[in-house]
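Chemist: Just need the structure, nothing else, for what follows:
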Amino acid sequence: MVSQSTLLLAGTASLALAAPIERRGNLPTPISAATAIQYLSSIPVAAESNSPAYDRDLFKHWITISGACNTRETVLKRDGSNVVTSSACAATSGSWYSDYDGKTWSAAADVDIDHLVPLKEAWVSGAKDWTNERRQQFANDLTRPQLLAVTDSLNQAKGDQDLAEWLPPLVSYQCEYVRAWVQVKSYYGLSMDSAEKAAASKVLTGC
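Modeler: Below is the predicted model of the structure:
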């Protein structure tokens, strides 16, 4: 039987390791469930509006953060373990634990940086009325729990769905996910539709 270490040395860097690594301690921590419930009560309920139509280019993302590092590369270094980067700030090795499914990856190509509150979801919840500068801040926010390194296929499956439509399959993370969602929406003054708010309330009540 071939061991994991042998497989990794053989070059199967995209293998999802069975045991999760210890996560780095500098990820933004979401507000508590009690605080999220308070914030949720003050978030306005409104139907989503996609007029004018969403344009991803209006959310300038992956801007330069420091030196040669853009937002994606900064999050990869922040969320990973033992991350080694090239002179161009590209991650050449390391490990990344995905909160959405509990898997650990050893290739940056298998990890996406998810906008926890998707850009289109923000747009239809009020960001269509923002300035481009405000949208750029939202798309590159490293202070709040809005950017997270996760399994790429799950990020793609999530797309622009809200809480009523999609929750992380790892049930033990759903409470933290909703706490973060409420924090981000509250901070940016975004609305929720009625189904989304009900879904948030249901998860927070069970936290």
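Chemist: okay, CA-based contacts and neighbour counts for the rest of this
Modeler: Will do.
Chemist: continuing past whichever strand or helix holds residue 123, what's the next helix or strand?
Modeler: Assessed by DSSP states H and E, residue 123 sits inside helix 119-124. With elements assigned by DSSP H and E, the helix or strand that comes after helix 119-124 is helix 132-139.
Chemist: who touches the helix holding residue 123?
Modeler: Helix 119-124 is contacted from outside by 48-50, 54, 56, 59, 128, 139, 160-162, 190, using Cα atoms under 8 Å, 6 or more residues apart in numbering.
Chemist: Reformat the residues you listed as CSV; add neighbour count.
Modeler: As requested, the contacts of helix 119-124 are exported to CSV (neighbours: other Cα atoms under 10 Å):
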residue, neighbour count
48, 16
49, 14
50, 15
54, 18
56, 11
59, 22
128, 20
139, 23
160, 17
161, 15
162, 23
190, 20
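Chemist: Take those residues and keep only those in strands.
Modeler: Nothing among the contacts of helix 119-124 maps onto strands, per DSSP state E.
Chemist: okay, now the spatially closest residue to residue 91 that is not a sequence neighbour: neighbour count?
Modeler: Residue nearest to residue 91 in three dimensions, not counting chain neighbours: residue 85, with 4.3 Å by Cα to Cα, 6 or more residues apart in numbering. Residues lying near residue 85 (other Cα atoms under 10 Å) number 16.
Chemist: Relative to residue 146, how far out is residue 117?
Modeler: 7 Å (Cα to Cα, to the nearest Å).
Chemist: And this one, please, so the two structures can be compared:
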Amino acid sequence: MRPSVAPRGGVAALGVVVALLLGGCAAGLEPAATDLGGAEVDTSAAPALTGTAPAASGTALVALDTLPVKGRAPKTGYSRDQFGPAWADVDHNGCDTRNDILARDLSRTVTDPKTHDCIVLSGVLDDPYTGRSIDFRRGQTTSTAVQIDHVVALSDAWQKGAQQLDDEVRRRLANDPLNLLAADGPTNAGKGDGDAATWLPPSKAFRCQYVARQVAVKQAYALWVTRGEHDAIARVLSGCPDEPLPSGGSAPSVEGKGDPSATDPSAADEQGPFARCADARAAGAAPVRRGDPGYSSQLDGDGDGVACE
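Modeler: Coordinates of the predicted model:
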């Protein structure tokens, strides 16, 4: 029985296609992506090819990989008071932090001369979170239109290393200009204490700057990120790999303090395993991976190293 042979016409057609493709590559052109039926396929959402140039030093993407990746610790013991009085004058310029940030972020500001021009009475905010212009006017019912957001929420910081910081360092974190942005009040309220895995600014144009600032704050105060948070930040920065890491701020040297395992290898397990997956989810730690604080093989039903999936 003779083996089947492709018709000569099919071979010739295949040769033409190969020649055209090789010709296009030689000319430095990319052939149009097609499916088997010849229809064009949208490749805009395809993952980047391997072998792309690494991110440059000094970028947020490079800094992200210096942050420890661990599970979220319990919120036990958290209160706003753990970070000192709200809007303390940490830079000793005679003005509280809230008005310092309003003066920095608003345009066309009017200040109260009776307060040495500290208190901002009115101004206009080009809101980074929504892209809208907001008229600010100080008053009992109007001031909340513009709020000062902690880019890394204090509750989030508490659950990711700030418990190990001393009182003065936490006070600086709460008042650090690097961690503060004037923002639309309702949008800020909607953020709550979410991290990048659960909340990003509605304005996509600002997301690269936003997560870069989060990375800078967490690096400066030796805080960690969860796996979900790390991956969410990485996805944003993959679209802007050259986004610079913001500098400045008022963080003292806290290297190693926010990551207790840096000095005590057993400290990462102080939390102990979660008793139930419901507890892990309530703490925002699910899924919990082997090696994370809170992981337990009893919660890992399929034994793949990931519990409470």
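Chemist: thinking again about what came up before, anything in contact with each of residue 117 and residue 146 of structure 1?
Modeler: 181, 184.
Chemist: what span of structure 1 lines up against stretch 20-37 of structure 2?
Modeler: Counterpart in structure 1 of stretch 20-37 of structure 2, with TM-score structural alignment as the criterion, is absent.
Chemist: so how much does the biggest helix by length in structure 1 differ from structure 2 once superposed?
Modeler: Longest helix in structure 1 by number of residues (criterion: DSSP state H): helix 174-187. On superposition with structure 2, the mean distance recorded for helix 174-187 of structure 1 (mean Cα distance after the TM-score superposition for structure 1) is 0.9 Å.
Chemist: can you tell me what part of structure 2 that helix aligns to?
Modeler: Using TM-score structural alignment, helix 174-187 of structure 1 pairs with 207-220 in structure 2.
Chemist: coming back round to it: which residues touch the counterpart of the residue nearest to residue 91 of structure 1 in structure 2?
Modeler: When structure 2 is aligned by TM-score structural alignment, residue 85 of structure 1 is paired with residue 111. Residue 111 of structure 2 makes contact with 117-122 under the criterion Cα under 8 Å, 6+ apart.
Chemist: what do you get if the cut-off is 7 Å, keeping everything else the same?
Modeler: 117-121 (Cα atoms under 7 Å, 6 or more residues apart in numbering).
Chemist: mind checking how far it is from residue 178 of structure 2?
Modeler: Noted for residue 111 of structure 2: a distance of 23 Å to residue 178 of structure 2, by Cα to Cα.
Chemist: And for residue 65 of structure 2?
Modeler: In terms of Cα to Cα, residue 65 of structure 2 sits 20 Å off from residue 178 of structure 2.
Chemist: Pick out whichever of those two has more residues nearby.
Modeler: Comparing residue 65 of structure 2 with residue 178 by other Cα under 10 Å, the one with more neighbours is residue 178, at 22 against 12.
Chemist: my guess is the more buried one is in a helix, correct?
Modeler: Yes - with DSSP: H, G, I helix; E, B strand; the rest coil as the criterion, residue 178 of structure 2 is part of a helix.
Chemist: Okay, it and residue 133 of structure 2: tell me how far apart.
Modeler: Taken as Cα to Cα, the span from residue 178 of structure 2 to residue 133 of structure 2 is 22 Å.
Chemist: quick one on the thing from earlier: the helix or strand following the longest helix of structure 1 vs structure 2, average distance?
Modeler: As assigned by DSSP H and E, the chain's next helix or strand after helix 174-187 of structure 1 is helix 194-205. Its matched residues in structure 2 lie on average 0.5 Å from helix 194-205 of structure 1 after superposition (mean Cα distance after the TM-score superposition for structure 1).
Chemist: Centre of the chain to helix 194-205 of structure 1, how far?
Modeler: Centroid displacement of helix 194-205 of structure 1 relative to its chain, using Cα atoms, centre = their mean, to the nearest Å, is 19 Å.
Chemist: burial count for the closest residue to residue 195 of structure 1 other than its chain neighbours?
Modeler: Closest residue to residue 195 of structure 1 apart from its sequence neighbours, by Cα to Cα, 6+ apart: residue 164 at 5.8 Å. Other residues lying near residue 164 of structure 1 total 14 when counted by other Cα under 10 Å.
Chemist: what kind of secondary structure is residue 164 of structure 1 in?
Modeler: Residue 164 of structure 1 - assigned by three-state DSSP - is coil.
Chemist: what's it in contact with, if anything?
Modeler: When contacts are counted by Cα under 7 Å, 6+ apart, residue 164 of structure 1 is found next to 195-196, 199.
Chemist: just residue 74 of structure 1 next, same as before
Modeler: By Cα under 7 Å, 6+ apart, residue 74 of structure 1 lies in contact with nothing.
Chemist: how about it, what's its partner in structure 2?
Modeler: Residue 74 of structure 1 maps onto residue 100 in structure 2, by TM-score structural alignment.
Chemist: Locate its match within the secondary structure: which element?
Modeler: Using DSSP H and E, residue 100 of structure 2 maps to helix 97-105.
Chemist: Counting neighbours, which bits of the following helix or strand past that helix end up buried?
Modeler: Remark: after helix 97-105 of structure 2, the chain's next helix or strand is strand 107-111, criterion DSSP H and E. Using 16 or more other Cα atoms under 10 Å as the test for burial, strand 107-111 of structure 2 gives 109-111.
Chemist: ditto for stretch 179-190 of structure 2
Modeler: 179-185, 187-188.
Chemist: So which of the residues you listed are in strands?
Modeler: Mapping the buried residues of stretch 179-190 of structure 2 onto strands (DSSP E) picks out 180-184.
Chemist: Need the counterpart of residue 204 of structure 1 in structure 2.
Modeler: Residue 204 of structure 1 maps onto residue 237 in structure 2, with residues paired by TM-score structural alignment.
Chemist: who's in contact with that match?
Modeler: So residue 237 of structure 2 contacts 61, 208 (Cα under 7 Å, 6+ apart).
Chemist: let's go with 10 Å and repeat that
Modeler: Neighbour list for residue 237 of structure 2: 59-62, 64, 207-209, 211-212, 231, 243 [criterion: Cα atoms under 10 Å, 6 or more residues apart in numbering].
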